[in-house]
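Colleague: have a look at this fold, sequence not included:
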């Protein structure tokens, strides 16, 4: 019995020793597997983190390129809208053909430099280029203040702008008084009524004319042969047809009697003066500007039309611009009080 008990105790001890060895071996194997799995997971995490970093860098690069493209597109759109009427620019952007369009009433301004041929004969090419660059840059800067006034032509010293291309809403033009008409200067407004858009376009172009003349008075002429520059301006309002000519370098152009009459108003103007047709006068008269009668002018074909000299801002314009907030895009409201009150002397 005692021997049996000893054998049982010895077998139990051996079994316990074997179990301890097995547990130690299994524990060691488990730790090794856990360590290997942890290392594998860490490597995978590092790889995923590196991949995520690359993808984020690529995404940021794509976003940066997209932002740059959007900024460039915005600049291109702004430049396009400055060069072409909005409806034409939108057609071209969408790949559509821009069809010719009839305009009930636009206001066209022509300006040119007095004795420009004589000036070019006395100046170097660099002087002429610098002069025109300064002059046209000053004019372009003024146009930036108006949403519906566009530069449509610059040929040599000739500068043409038009207002009313985007704001058309069925404008009827006051009929100008010709030599066969009866009544005073107000009869033109009785012949028809003009819409708000036509009046606004005419006012903006007239304000551009005043500011153009003011810009010329203050133009830097330090590097020029002559120390002062003189321009003459003509303005007329009426119906016209506009459209894009060409596809390689699309150019917007206006056609019709209104264009020709505006050019004749400029040709029959005088140095440092703004010559306005009666049609335009009827659209803008009412207190903001000072006019003087210029008499009748004979147009091509023998037609006679009364015209006016635009002398500048009226005496009450400064107070009116400071006291009212009509919401329209008017330079009179953006000028300082001192400048708005000061009448620009366009004729001596």
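Modeller: In hand now; what should we look at? Predicted model only: the values in this text are computed from it and were never measured.
Colleague: contacts, neighbours, all on C-alpha from now
Modeller: Noted.
Colleague: what about residue 285, neighbour count?
Modeller: Neighbour count of residue 285, defined by other CA atoms under 10 Å: 15.
Colleague: distance of it relative to residue 312?
Modeller: Distance of residue 285 to residue 312, computed by CA to CA, to the nearest Å: 12 Å.
Colleague: residue 220 too?
Modeller: Counting by CA to CA, the gap from residue 220 to residue 312 is 22 Å.
Colleague: the two: which is more packed in?
Modeller: Legend: neighbour count by other CA under 10 Å for residue 220 and residue 312, higher for residue 312 (26 against 15).
Colleague: want to compare, so here's the second one:
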């Protein structure tokens, strides 16, 4: 760009401000410096450099030296004449020594060509036919003459008034004066009217076009409303060149309106016929309209793309949440997070001095083999839904389900000081859930002791427990009864501290352990604080009941007839109560209903027989009467 900016080095310096002015459209936030050639002769020039940044003058000196050497093959000498600060602007005056004879000769030839009598009388009136927005200023900076179009827009009051009463200087950033016009003749000027054009009101009243440009559907490009609001308040923006006629001691401002699109042109009260044909004003307006239309289409496309990205992000978050829920249901959160961080399975292995292990099994009767596979799976699945709902309300972790066996641990992998109470409360809650769903075949066992735990497997990692405690808890369950909770002797002291009630079952022969004292978990004092965290209940629509096996292999327990009051595991009832009583009471109610049904059937049968006898007697009477007749 610098190679084609000026034929001579001095021309390059004079065009730098104009070059920065064009670059600001591509870099709207750029705070460009200003460089103006105030004097020039055959041996060099004087350059005025102004910038809002301090300390860049030496950087500019290096650039000028290199440009003069590489592009113009000149030897340049730079000298700082003066440095000062004005209104937060740092000004530096440079004396540039270089061979400037070519530029001076060209300028002298241009001045000589102006005096050639090609045209006889070319008045300012004829000049304003080509520049209908032009202005003529005197040394007092008053407007003496103006073009036809700008007078139509701003009114006749413009003539004879001071220039700064109607306009503000946008570029260059200087104090407006006659001397400044002399210095900045080679720089592009931009001025803005301080009031709205008069024709804009009339054109808006006659125009029925919508105030919102390029609206499609419900979407609107953000720049459309912004441009509309800006043009509504900024007035008319003129861009051109200030040129002094020394013979007449006046300054010409040859300019044209700066418009971005048809909307701005309409808001300023202009029409296409008001714009000159020899410049690019019309092309800029029409291209700006076409550019806005293209931007509107691109904006709508990007808006749809953003909506798709937002939807994809929401779906991704939901999928991630589902994946996390599934992962945390298979592995403890702490263990899963360690694996996510790249830690090996060995890092998850731990030993625990004391945890509580619970086994619960759905006892399938011998007749369940005749059930269909789908019915059996549905029933077991419904039971597991109830157990999962109960498990979620306590500080425990569901280890696994194998067949009809449901395994839970408390106190691992995160230690809980009340792990035994949490597991016991969960067991009572499980029984309550299944009883309410008309299921009476759940058998539960609990034991407390040390275990080793960790993740096993790579393809399908599982959190597993190892140790004799797991085996003993499993034996407590397999040697228990349906609808009962059997606990080991080691659990009893801990449970009593948390106001649980237990009853001694007796000495049981446990496989691999010999004789062990076992206990039934009966309930908990309702005045004790709840251990559960209430969550919304679920509807499983469970109606299928699997009959409890008749051939229970533990018939030697006849000491289960206790007068204890029953209680629900969360302590919401009026008094402690035996959990099995609820099951037995439900069975007694069903038996009474069956007996009542049988009695009703017998009564109905007897009633039918009496009716039949009456009918026979009536028929016999009718026959006898017919015989008599």
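Modeller: Done, it's in. The model shown is predicted, which means the values in this text are computed figures rather than measured ones.
Colleague: biggest strand in structure 1 by residues?
Modeller: strand 231-245 (DSSP state E).
Colleague: where does that strand end up in structure 2?
Modeller: Using TM-score structural alignment, strand 231-245 of structure 1 lines up with residues 442-456 of structure 2.
Colleague: identify each buried residue in whichever strand or helix holds residue 127 of structure 2, please.
Modeller: Element membership for residue 127 of structure 2 (DSSP states H and E) is helix 124-130. Judged by neighbour count (16 or more other CA atoms under 10 Å), helix 124-130 of structure 2 contains these buried residues: 128, 130.
Colleague: mean shift of that helix relative to structure 1?
Modeller: Once the two models are superposed, helix 124-130 of structure 2 sits on average 3.7 Å from its counterpart in structure 1 (mean CA distance after the TM-score superposition for structure 1).
Colleague: whereabouts in structure 1 does the helix or strand just after that helix align?
Modeller: Proceeding N to C from helix 124-130 of structure 2, the next assigned helix or strand is strand 135-137, under DSSP H and E. Mapping strand 135-137 of structure 2 onto structure 1 (TM-score structural alignment) gives no aligned residues.
Colleague: which residues outside strand 135-137 of structure 2 are in contact with it?
Modeller: 143, 144, 145, 146, 147, 163, 250, 251, 252, 253, 254 (CA atoms under 8 Å, 6 or more residues apart in numbering).
Colleague: just those residues: which are in helices?
Modeller: If you go by DSSP state H, the contacts of strand 135-137 of structure 2 have residue 163 in helices.
Colleague: greatest separation within the contacts of strand 135-137 of structure 2: which pair is it?
Modeller: 147 and 250 (15.4 Å; CA to CA).
Colleague: what's the spacing between the corresponding residue of structure 1 for residue 499 of structure 2 and residue 215 of structure 1?
Modeller: Aligning on TM-score structural alignment places residue 499 of structure 2 opposite residue 288 in structure 1. For residue 288 of structure 1, the distance to residue 215 of structure 1 equals 20 Å [CA to CA].
Colleague: ok, and the residue nearest to the spatial centre of structure 1, which helix or strand is that part of?
Modeller: In structure 1, the residue lying closest to the centroid (CA atoms, centre = their mean) is residue 82, at 4.2 Å. Assigned by DSSP H and E, residue 82 of structure 1 belongs to helix 2-83.
Colleague: nearest to residue 614 of structure 2, of the contacts of strand 135-137 of structure 2?
Modeller: residue 147 (127.6 Å).
Colleague: any chance you could map the strands in the stretch 101-250 of structure 2?
Modeller: Ranges of strands in the stretch 101-250 of structure 2, per DSSP state E, counting those that start in this stretch, are 135-137, 143-146, 167-171, 188-193, 237-245, 250-257.
Colleague: looking at these, which is buried most?
Modeller: When you average the neighbours per residue for each of the strands of the stretch 101-250 of structure 2 (mean count of other CA atoms under 10 Å), strand 135-137 leads with a mean of 23.
Colleague: ok, which stretches of the stretch 101-250 of structure 1 are helices?
Modeller: In the stretch 101-250 of structure 1, the helices defined using DSSP state H, counting those that start in this stretch lie at 116-122, 125-143, 187-190, 196-217.
Colleague: residues in structure 2 matched by the third one, start to end?
Modeller: Structural correspondence for helix 187-190 of structure 1: none found in structure 2, per TM-score structural alignment.
Colleague: map the residue nearest to the centre of structure 1 across to structure 2 for me.
Modeller: Using TM-score structural alignment, residue 82 of structure 1 pairs with residue 329 in structure 2.
Colleague: ditto for residue 133 of structure 1
Modeller: In structure 2, residue 133 of structure 1 lands on residue 381 (TM-score structural alignment).
Colleague: equivalent analysis for residue 110 of structure 1, please.
Modeller: Residue 110 of structure 1 maps onto residue 359 in structure 2, by TM-score structural alignment.
Colleague: count of neighbours near the nearest residue to its match once chain neighbours are set aside?
Modeller: Excluding the flanking residues, the one nearest residue 359 of structure 2 by CA to CA, 6 or more residues apart in numbering is residue 407, at 4.7 Å. Around residue 407 of structure 2 there are 20 other residues, counting by other CA under 10 Å.
Colleague: would you mind measuring from residue 407 of structure 2 to residue 121 of structure 2?
Modeller: 110 Å.
Colleague: do you know how far residue 417 of structure 2 is from residue 355 of structure 2?
Modeller: 10 Å.
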